[in-house]
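Engineer: Got a predicted model here, sequence first, then my questions.
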Amino acid sequence: MTNVFATPAKIQTGKRLFDIGIEYLESEGYEITRVPKAGKKSLRRVAKNGREFNVAVRTSQDQWFAFPRGDDGSWLGMDDVDVERVIVVALNTREEGKEQIGLVHDFPASEVRDRLNRNYAARLASNPDLDISHGNWISLYGVEAKEPISLVGAGIGLKHKPVARIPLLGTSAETELDDEDYLEADESGENETVEASADEGLTIPEAKRRLAITLGVDPSAIKISIEA
């Protein structure tokens, strides 16, 4: 589902963050190719010193990231394509007034999976009708806690510090990356995931999304009433 709330500026930022993830892998000496017939635009096959494995690249402009869950309990874009590592490139939104930087994290897929499973189990226990087909969210930099439920499994970005800090200034090298590629890589790309910019104000769908993350419920369960 295309995110109609993604502004052109945010799409370009997302593309640049994705490119930063690719630049990091290249700087590590990996030969990078797309995975044939995988159908996952944010998936890459990397090879180095005779060893090959799959890497999922995710970007985040609000310092949360997600994977959608399949009907069989697998994490789509990771389990179904045997991903070994997850690269998450987060915008440094907490460093106000400073140059925009892509914070590159290199996570073991096994740990990402464990945190997703724990977060999902907590959400499901709180809401048996939970629908996270559009993505189960975990916080990169929140301190893990049992309450609120959204912080179960949080903090992987605190444990695994950024391995690279790359300025956003520059041009995108991944010219094949189109808007749909960006939407898949950016916070799973199938929900109203892009944080509203300051000049746009906060949209109701975005407010519902943030409340849903905090409360551990589906956005459809949240009703917002505005009184003038």
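Structural biologist: Sure thing, it's come through.

Engineer: rest of the way, CA atoms for contacts and neighbours
Structural biologist: Will do.

Engineer: doesn't Lys161 make contact with Phe107?
Structural biologist: No - Phe107 is beyond contact range of Lys161, at 9.7 Å (criterion: C-alpha atoms under 8 Å).

Engineer: and Gly14, what is it in contact with?
Structural biologist: For Gly14, the contacting residues are 59-61, 182, 186, taking C-alpha atoms under 8 Å, 6 or more residues apart in numbering as the criterion.

Engineer: which one of those sits closest to Arg34?
Structural biologist: For Arg34, the nearest member of the contacts of Gly14 is Tyr182. The distance, counting by C-alpha to C-alpha, is 14.8 Å.

Engineer: try this one next to it:
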Amino acid sequence: MVNLLGGLSETVRWRLLVDAAKKAAAAEGYSLSRVPGRGLSNIWNITKDGKTEMASIRTTRDRFIAFPPLEGGSKWKTLDDVETVIVAAVDSKVDPENIEVYIFPADEVRKRFNASYAARLQDGQTVKDNFGMWVPLDHDDRGLAASVGSGIIDHYKRVASYSIPDLLANSTHEDTSIVESEQQIPDASESALSTIAEVMAWARDRVAQIAGVQANAVKLDLKIEY
């Protein structure tokens, strides 16, 4: 079993997903122009039938999407700035063959993130400001706090599905020609981490959120070999 994305660099994989999102939005009748000066947020103006909105393009290789809470969960970084969320997701995190694209109203995404945030707090979990909080696209029937807010794709079906080999065939496979002039990288809170302790804390929180447990229940070991 060969992971079609496994041999690609992080930048190329991300760019492939973003290109799929843009291609699907264009096929749905939207014209896109990137909002400048937004750093890693990947925000676009999208126009259809004379109406222009702001959209956030999110990419995921595990079928979870993330937005960072702010001010104790009363606000959401990036999400509060847009009317639409466009998501490009692999069809399988283990053996991806296609990239699926979904277009969601931002209000619906906010509602699910608010519910997930509240459920985690009620469960005694700590959700940090300005760190990505993940919610699964697919329905999670485990009944955990981390399950709350899941399953948005049950209500908003995908707008496109593209074969990864076809997308790769239409790209140059080279980082230098795929990365935009602003040198965009995935919009994720871990991009700001600068110490090993911060990375370990982020990884512990990420595992806890996926597993639906408190962070103190997760034990991680780090080994560095030269």
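Structural biologist: Good, I have the coordinates. The shown structure was predicted, so the numbers you read here are calculated from the model rather than taken from an experiment.

Engineer: among the contacts of Gly14 of the first structure, which recur in the second structure?
Structural biologist: When these are mapped onto the second structure and scored by both residues aligned by TM-score structural alignment, their matches' C-alpha atoms under 8 Å, the shared contacts come out as 59, 182.

Engineer: which residues in the first structure form helices?
Structural biologist: 8-27, 109-126, 156-159, 179-185, 204-215 (DSSP state H).

Engineer: Figure out which of the ones you listed is closest to Asp79 of the first structure.
Structural biologist: For those, the distance to Asp79 of the first structure is smallest for helix 109-126, at 8.5 Å, taking C-alpha to C-alpha.

Engineer: Trp137 of the first structure and Leu151 of the first structure, how far apart?
Structural biologist: Taken as C-alpha to C-alpha, to the nearest Å, the spacing of Trp137 of the first structure relative to Leu151 of the first structure amounts to 10 Å.

Engineer: Repeat that for Glu28 of the first structure.
Structural biologist: Glu28 of the first structure sits 32 Å away from Leu151 of the first structure, going by C-alpha to C-alpha.

Engineer: more crowded one of these two?
Structural biologist: For Glu28 of the first structure versus Leu151, the count of surrounding residues by other C-alpha atoms under 10 Å is larger for Leu151: 24 against 10.

Engineer: Just give me the longest strand of the second structure.
Structural biologist: strand 51-60 (DSSP state E).

Engineer: mean deviation (superposed) between that one and the first structure, please.
Structural biologist: On superposition with the first structure, the mean distance recorded for strand 51-60 of the second structure (mean C-alpha distance after the TM-score superposition for the first structure) is 0.5 Å.

Engineer: Other residues contacting that strand?
Structural biologist: Contacts with strand 51-60 of the second structure, where a contact means C-alpha under 8 Å, 6+ apart, come from 14, 17-18, 21, 41-47, 65, 78-79, 81-90, 186-187.

Engineer: Mind checking which of these are buried?
Structural biologist: 14, 17-18, 21, 41-47, 65, 78-79, 82-90, 186-187 (16 or more other C-alpha atoms under 10 Å).

Engineer: Please give the number of neighbouring residues around Asn136 of the first structure.
Structural biologist: That count, for Asn136 of the first structure with other C-alpha under 10 Å as the rule, works out to 24.

Engineer: Return the residues in contact with the counterpart of it in the second structure.
Structural biologist: Superposed on the second structure with TM-score structural alignment, Asn136 of the first structure falls opposite Met133. When the contact criterion is C-alpha under 8 Å, 6+ apart, the partners of Met133 of the second structure are 66-69, 127, 209.

Engineer: now do Val207 of the second structure
Structural biologist: If you count contacts by C-alpha under 8 Å, 6+ apart, then Val207 of the second structure has 215, 218 around it.

Engineer: Over in the first structure, tell me which residue corresponds to it.
Structural biologist: Under the alignment (TM-score structural alignment), Val207 of the second structure maps onto Arg210.

Engineer: circling back: hmm, which of the contacts of Gly14 of the first structure are the buried ones?
Structural biologist: Buried members of the contacts of Gly14 of the first structure, counted by 16+ other C-alpha under 10 Å: 59-61, 182, 186.

Engineer: Taking the residues you listed, tell me the two that lie furthest apart.
Structural biologist: Across these, the longest distance by C-alpha to C-alpha is 11.9 Å; it joins Gln61 and Tyr182.

Engineer: Aligned to Gln122 of the second structure, what sits in the first structure?
Structural biologist: The equivalent of Gln122 of the second structure in the first structure is Ala125 (alignment by TM-score structural alignment).

Engineer: and that match, what does it touch?
Structural biologist: Counting by C-alpha under 8 Å, 6+ apart, there are no residues that Ala125 of the first structure touches.

Engineer: and it, how far is that from Ser27 of the first structure?
Structural biologist: The separation that Ala125 of the first structure has from Ser27 of the first structure, given C-alpha to C-alpha, amounts to 43 Å.

Engineer: re earlier: how far does the longest strand of the second structure sit from the chain's center?
Structural biologist: Offset of strand 51-60 of the second structure from its chain centre (C-alpha atoms, centre = their mean, to the nearest Å): 12 Å.

Engineer: which of the residues in it are buried?
Structural biologist: Across strand 51-60 of the second structure, burial judged by 16+ other C-alpha under 10 Å covers 54-60.

Engineer: Equivalent analysis for stretch 91-103 of the second structure, please.
Structural biologist: Residues of stretch 91-103 of the second structure classed as buried by neighbour count (16+ other C-alpha under 10 Å): 91, 96-103.
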